[in-house]
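[1] Here is a sequence with its predicted model. Questions after.
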Amino acid sequence: MNDPRIYYTSLAEERRARATFLQRKYDRLAIVRLVVFFGLVAGLILAWSHSSLVGLISSLILVPLAAYGVRLHLAVGGRATEARVQALLAEGELRALAHDFGHYPDGAAFSQAGHPYAVDLDIFGPFSLYQFLNRTVTAVGAQRLADHLSEPAEHGESARRRIAGKALAEHPDWCLEFRTLGDDLQDDPAYARRLLQWVDRAPRASGTDVRIMRWLAPLLTLTGLWFCFTQSPWQLGLLFFVPAFVMLRRYSEIASEEHAYTAAAGKMLGGYARLLDRVEHRYPGPVSGASRATGRLAYLVSQLDVRYNPFVFLLEISGLWSLQWLYQLDRWRDRHRGDLERWIDELADVDARVSWATLRFNRPTWTEPELTDAPVLEGRGMGHPLLAPDGRVTNDISIHTDGHIHLVTGSNMAGKSTWLRTVGINVVLARAGGPVCALHLRTAALQIWTSMRTQDDLSESTSSFYAELKRLKAIIEAVSTPGDAVFFLLDEILKGTNSRDRHTGSRALIRQLIREKGAGIIATHDLELADLEREAGSRVENYAMEVQTQAGELVFDYKLHRGVSRSFNATALMARMGIKIDPQDIKLTHD
């Protein structure tokens, strides 16, 4: 596989040079095009001045040639834009490889306050896993990627996504071309929803009267015009326009209603057609014929947009313009009623898959997790994906997930919270169907629950302590409910009360979670909880993250060790902030 940095650097340089070359060519051809235009006008004037026959023949030859030349000129501009976009995409990936990914959408709109883990694990929002991963170009793809990260998949579905993502990762060029096609797409989830509502509606203009008048209206118009200009009294010729007026009056409201469903989606459909065409070439089965049909729908919708033209009345009265296209839309809807949702669903899948494939290509040292039915979570060399690789510290984990707890003690800033997030975020990646930031990961189907950032809620008059109790209650209920095994990540539980109540409540909570076969990691400063490991039949294991003092400076290695923490740094940190600590108080506290 190509080295991603070399690949993107080479691609950015080549596409930037190509864009410059094509843009210069486009600019030169623009001057030629202008000269040719004036020459064409002059030539046609001379041809028509010579004779009508010469003028007609010249027009039939020169006008199509000129139109073809314009198309070639615009194609050069399109290729220049495409090369420029691909250069920017490659440069964006180089920034991402340097761990600067703030230029990608962060998915903050997908965040849910009560979600089991999304807030605590930084799944959405600035500097989030979603932002790190996201390369989607459609609104439906962005939603699908968010679903992958927030809704754990069954093992079978995870395996299917993993196989598809690994296969696509071997084709980074295809992924970039797909993203290039969707670069200027401005869609919205509401557009897709309204389209799906529209396609399920009954036909609106498919009656016998419509089928007859579609063909009769132009004939009546020609007859009426002939009568008005050749017969007397000419006013009788207006009677031939009455049937069109009647039909327009009957279907005017229907046309407006149908247009409201489809108008905003017109440009989106054109973009979807281009993307689906690309998908068809790689995955022809699920979306066979989708690009052509979607492009046709985009065209039909665009014809309804003509209703906003001030001169559309002439088209309406002479040919029932809106009714003609309503009829065509009905025919499209009848033909593809069961297809549109499937096509959009497949497009969303592929769009999200591009993000997973890009992640695999960009991070070749990440590994594919092993999903198992055994109640275990085993990881080796596991690191936090959102930490830069050159500063990332990795650790191992091995825990049974049927009623076992790792109790992690340690001083402030030793890395306990980061370790909890490291475990949680990698399990989320595994269940979503992605690779993991680890040398090895073997996991059961775990539902992550966290309690790490509980805050007070003034709108509900809820204190932070009560908010935490509500969160713990939700976790207990999840553990007690049949389904996927719950793996909880708790950071400094019951921190909003006094030390005695906190210790008593924490011991009771740990015992209850174990009885309910819950498993997880609890980070705490309460060293007395470590005594639980020594109880008969205990399912608590003690781990620690220590801090060392070297030359008066605190040194953190962020490594996980077996046992109970014996280092303290809070007093040292307070002393640095100017709080004068009595050495005797330090001795009494540690004793």
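    Done, it's in. Numbering: from 1, shown residues only.
[2] drop to CA atoms for contacts and neighbour counts, all remaining ones
    Noted.
[3] Now do the SS call for the residue nearest the centre of the chain.
    In the chain, the centroid-proximal residue (Cα atoms, centre = their mean) is Ala142; its distance is 1.8 Å. When classified by DSSP: H, G, I helix; E, B strand; the rest coil, Ala142 comes out as helix.
[4] do Leu196 as well
    Strictly by three-state DSSP, Leu196 counts as helix.
[5] Check Arg79 too.
    Arg79 is classified as helix under three-state DSSP.
[6] next up, a second structure to put side by side with the first:
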Amino acid sequence: MFKSIKKGTEDFGKIKKETFDFFRIEKFFKLSDKAGFHQIISDRTFSDLDMDEIFMFIDRTTSKIGQQLLYHTIRTIPRDGQHAQRFEKCIESLNKNPETKSSILLQLSRLQSDDAYNLPALFLKEHMRKPAWFGIVPALSVASVLAVLMLFFVPQAFIALIILLAINFGFHYWNKNNLYMYRSSVSQLSLLTQVAKNLAESNDLGKTEPEIQDSISAIDSLGAAMSLFKMEAKLQSEIGQLVDYLLELVKALFLIEPLVLFHVLDQLDKKRKEIDQIFNFVGEIDVALSIDFLRKDLPHFCIPNLEGNKNTLTASDIYHPLIDQWVPNSITLAQKSALLTGSNMSGKTTFIRTIGINAILAQTIGTCFAKQFEIPLLRVHSAIRISDDLLSEKSYYFEEVLAVKALLNESRSGDANLFLLDEIFKGTNTVERIAAGKAVLEYLSGADNIVFVTSHDLELADLLRDTFSAYHFTEVVENDDIHFDYQIKPGVLTNTNAIRILELNGYPAEVTQEAFKLARKSGNINVTGSGI
């Protein structure tokens, strides 16, 4: 075991190559209490911002506990910024004593088994209850003990013992399924407690949680009973040995497993708070190390300022971490929102995703992909990745209507919000799209909200000039080739290349000439291209 852990130490802190089992990773988040947080990031927003992929990039945790806590962390924005503050203190403490990091990482690596994913169920799910008839089990156990003792005085008691063994085997194997349900999680709890004990004694980490020693002692008191679960796990891997069969016979005769199982479950039910505290203690140390590793692997990052003025946002050299050849951009908004225009693939949608990703990570792990990032406390909502629902017979436009309505409801929640919208109402006609878009965006940008919206409708910039600052992305066509610089620029897009791109891609001359002719008649923008 130790050799395998030692062998993997060179991978600490690096991007993981393993498969991410999000069904297990999100268990802690799904089961945990959601009350008290400023915001729970919705499934829609998490998907819109590709946060699963962002998680896979930022996850440098060593244990499965740390991985689950990191996922929970980026799905929950706290009201007081305590997440980031606690991680920062832990990072500072660990960096003061770098020689202890290796030993801490080795301890955390003991919790790399997939079985550790089941730990949250021990303190967040309802435990199995004893059936109404369970009182017969201790009675049969006592009867078996008496039968064994009587053998020394009455040999005929052997017949009673055989009958009891046959009956007890039925209860013993009825309980096997129950034991299997808890085998992995309880044995992992024992291991988690050992790791927590070692971490609490390392580098003053225990001082960050004064009550952690009491919680460890409370779970340690169950050590003898929990050893049954570790023994069961070992037997499953080494079955076939004579001693295993003998132990199984003894456990069945005296009904040890059902008695111990329900005793342990009863005790664990009373110690949920302590298990929770140990889980979070170990997980927070792992997440703090993960954040530290992430920062050291970035071209640049910043610790955000979350005390910015309302309706203000400042981002300097901000970038999207999943793009190989990323281009840094900067933007400052003061009492206004942002309308972004530009052609497809020019970078508009990626930019608003970048803003959303950094707004979430700023308020959760205190780390941004930028040289400066300043925002007030914000709830983050989006309507980016919308598609029609054929099974429910909902059109694309109807799905848009529902998504935008949800944002409208959030806009008057009393909290400041960051809204991210891509091509609002593109599922309907131009006239109504512009009219409805103007009305909705003006409504969303009220109160203390900030809105980032992309659109091909340049008319919106004029209609919203009092509440939105206009920006644009564009491409450059040179020597019959298209180039994108992915740089945000102030103002409204004045030159378009859409028809020119059709021309470069071999559209019939009759098509492009007619398109140029009609577009230039509008007189609103400069349409580039030959038009010959």
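    Nice, I can see it. Worth saying up front: this structure is predicted, and the values here are computed from it rather than measured.
[7] rewinding a little: quick check: the residue nearest to the centre of the first structure touching Leu133?
    No. Taking Cα atoms under 8 Å as the definition, Ala142 of the first structure is not a contact partner of Leu133, at 10.7 Å.
[8] who touches both of those two?
    Listed as contacting both Ala142 of the first structure and Leu133 by Cα atoms under 8 Å, 6 or more residues apart in numbering is no residue at all.
[9] Now do the same for the residue nearest to the centre of the first structure: its match in the second structure.
    Using TM-score structural alignment, the equivalent of Ala142 of the first structure in the second structure is Gln67.
[10] residue contacts, that match?
    Gln67 of the second structure is in contact with 25, 59, 61, 283, 287, counting by Cα under 8 Å, 6+ apart.
[11] Over to Glu399 of the second structure?
    By Cα under 8 Å, 6+ apart, the contact set of Glu399 of the second structure is 386-389.
[12] re earlier: which one of the contacts of Gln67 of the second structure sits in the busiest neighbourhood?
    Neighbour counts for those peak at Thr61, which has 31 neighbours (criterion: other Cα atoms under 10 Å).
[13] And that one, how far from Trp133 of the second structure?
    Separation of Thr61 of the second structure from Trp133 of the second structure (Cα to Cα, to the nearest Å) stands at 45 Å.
[14] And for Phe262 of the second structure?
    13 Å.
[15] Then Leu391 of the second structure?
    In terms of Cα to Cα, Leu391 of the second structure sits 47 Å off from Trp133 of the second structure.
[16] Identify the residues contacting the closest residue to Leu119 of the second structure other than its chain neighbours.
    Nearest non-adjacent residue to Leu119 of the second structure, counting by Cα to Cα, 6 or more residues apart in numbering: Ser185, 5.1 Å away. By Cα under 8 Å, 6+ apart, Ser185 of the second structure lies in contact with 115-116, 118-119, 121-122.
[17] all helices of the stretch 451-591 of the first structure, in order?
    Ranges of helices in the stretch 451-591 of the first structure, per DSSP state H, counting those that start in this stretch, are 464-480, 499-515, 570-576, 583-590.
[18] Tell me which of the ones you listed sits most buried.
    Highest mean neighbour count among these (mean count of other Cα atoms under 10 Å): helix 464-480, with a mean of 18.
[19] against the second structure, where does it fall?
    Going by TM-score structural alignment, helix 464-480 of the first structure sits over residues 396-412 in the second structure.
[20] could I get the contacts of Glu399 of the second structure as TSV with distance to Phe153 of the second structure and neighbour count?
    Formatted as TSV, the contacts of Glu399 of the second structure follow (distance: Cα to Cα, whole Å; neighbours: other Cα atoms under 10 Å):
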residue	distance to Phe153 of the second structure	neighbour count
Ile386	81	14
Ser387	80	13
Asp388	81	14
Asp389	78	12
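[21] Leaving out sequence neighbours, find the closest residue to the aligned partner of Ile375 of the second structure in the first structure.
    Aligned against the first structure by TM-score structural alignment, Ile375 of the second structure finds its counterpart in Thr443. In space, and not counting its chain neighbours, Thr443 of the first structure is closest to Leu377: 4.5 Å by Cα to Cα, 6+ apart.
[22] And the one you found, what's its match in the second structure?
    Aligned counterpart of Leu377 of the first structure in the second structure: Leu313 (TM-score structural alignment).
[23] what does the helix or strand hosting that match contact?
    Element membership for Leu313 of the second structure, per DSSP states H and E: strand 312-318. For strand 312-318 of the second structure, the external contacting residues (Cα under 8 Å, 6+ apart) are 328-336, 354-355, 369-376, 450.
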